[in-house]
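Chemist: When you get a sec, could you give me coordinates for this:
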Amino acid sequence: MNDEALLVARLFLGIPFILWGVMKLRGGEAKLEPMLTGLGIPDAKLLAYLVGLCEFIGGVGVTIGYPVRTVGILLGLWCLVAGYAAHRKDISQLLTHVAMAGGFFLLAAVGAGSIALFGGAPTGRFAYLP
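Modeler: Coordinates of the predicted model:
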């Protein structure tokens, strides 16, 4: 697979999650909190910040290409759950989340390529993280 194409794909998938995470951590959780409260979650504000942190860390992991297989699977599942929980009544938004999940699962299957942190093949202690 073309390593430059994998880099571009990682950037297209990772940068939006970095931005969404930063926005939630810098006050955007106020928009997410009422929706989480409506789902019956007891401490919605804390969960909103955790969502922002997970999106930020996941986006960074995809963008730098390590640990892209683990983060790809987790963010793919994240997209499916978020799409169902928040957007199941809007088919366009739901399908957008499904499409993003497909991109993350594909990235997890093919790996980061050689233009990534550790060249896509970490050694030492970092090699134990899939």
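Chemist: rest of the way, CA atoms for contacts and neighbours
Modeler: Will do.
Chemist: Spatially central residue for the protein, please.
Modeler: With distances taken as C-alpha atoms, centre = their mean, the residue of the chain nearest its centroid is Leu75 (3.8 Å).
Chemist: Could you also give me the structure for this second sequence? I'd like to compare it with the first:
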Amino acid sequence: MYGIALLMARLLMGVPFIIWGTMKLRGGEAKLVPVLAGLGLPDAKALAYLVGFCELVGGLGIVLGYPLHTFSVLLGLWCIVTGYVGHRNDVNALLSHICMAGGFFALAVAGAGAIALFGGEPTGVLADVQ
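Modeler: Next up, the predicted model:
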């Protein structure tokens, strides 16, 4: 039961990032570029594609459960930074990003569970990443 609950949590946390990343990489970056340019960030189009790539890879890592601790912490920090940078004037959006960050940090502590790539605990050279 515990493994199924962790799988559900990973799916609920990771699938939206897979969708958002895929949308940005398939032309959705056009909506993000003006926002990034308005923030004064350099080369907004390349940065929008980088955001899409990071969201896609991070979401896949969460869903697969490998390396869960690394991706959970990174996406948690990502949610805090993007919440503050992009939504600091919208309290509801900022709080939703803070809630997502809390979920990612809790997932990092709980671990991937038994229903994950490599059983949630990779072996070999990549085991040192966590």
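Chemist: circling back to that earlier point, contacting residues around the residue nearest to the centre of the first structure?
Modeler: 58, 101, 104 (C-alpha atoms under 8 Å, 6 or more residues apart in numbering).
Chemist: which one of the residues you listed has the most neighbours?
Modeler: Highest neighbour count within the contacts of Leu75 of the first structure, by other C-alpha atoms under 10 Å: Phe104, with 28 neighbours.
Chemist: My read is that that one contacts Leu13, right?
Modeler: Yes. Applying C-alpha atoms under 8 Å as the test, Phe104 of the first structure and Leu13 come out as touching, 7.5 Å apart.
Chemist: Of the contacts of Leu75 of the first structure, which belong to helices?
Modeler: Cross-referencing these against helices under DSSP state H gives 58, 101, 104.
Chemist: what sits against the first one?
Modeler: Contact criterion C-alpha under 8 Å, 6+ apart gives 14, 17-18, 71, 75 as the residues in contact with Gly58 of the first structure.
Chemist: So it versus Gly65 of the first structure, what's the distance?
Modeler: 10 Å (C-alpha to C-alpha, to the nearest Å).
Chemist: swap in His87 of the first structure?
Modeler: 29 Å.
Chemist: So for those two, which sits in the more crowded spot?
Modeler: Gly65 (29 against 16).
Chemist: how about the nearest residue to the more buried one, chain neighbours excluded?
Modeler: Ala116 (4.7 Å; C-alpha to C-alpha, 6 or more residues apart in numbering).
Chemist: what do you get for Ala121 of the first structure?
Modeler: Ala127 (7.4 Å).
Chemist: Likewise for Ile98 of the second structure?
Modeler: Ile80 (5.8 Å).
Chemist: Identify the residues contacting that neighbour.
Modeler: 97-98, 101.
Chemist: And Phe105 of the first structure, by the same measure?
Modeler: Counted by C-alpha under 8 Å, 6+ apart, Phe105 of the first structure has contacts 72-73, 76.
Chemist: Compare the residues you listed and tell me which is most surrounded.
Modeler: Going by other C-alpha under 10 Å, Gly72 tops those with 31 neighbours.
Chemist: for that residue, helix, strand, or coil?
Modeler: What DSSP: H, G, I helix; E, B strand; the rest coil gives for Gly72 of the first structure is helix.
Chemist: residue contacts, it?
Modeler: Per C-alpha under 8 Å, 6+ apart, neighbours of Gly72 of the first structure: 62, 104-105, 107-108.
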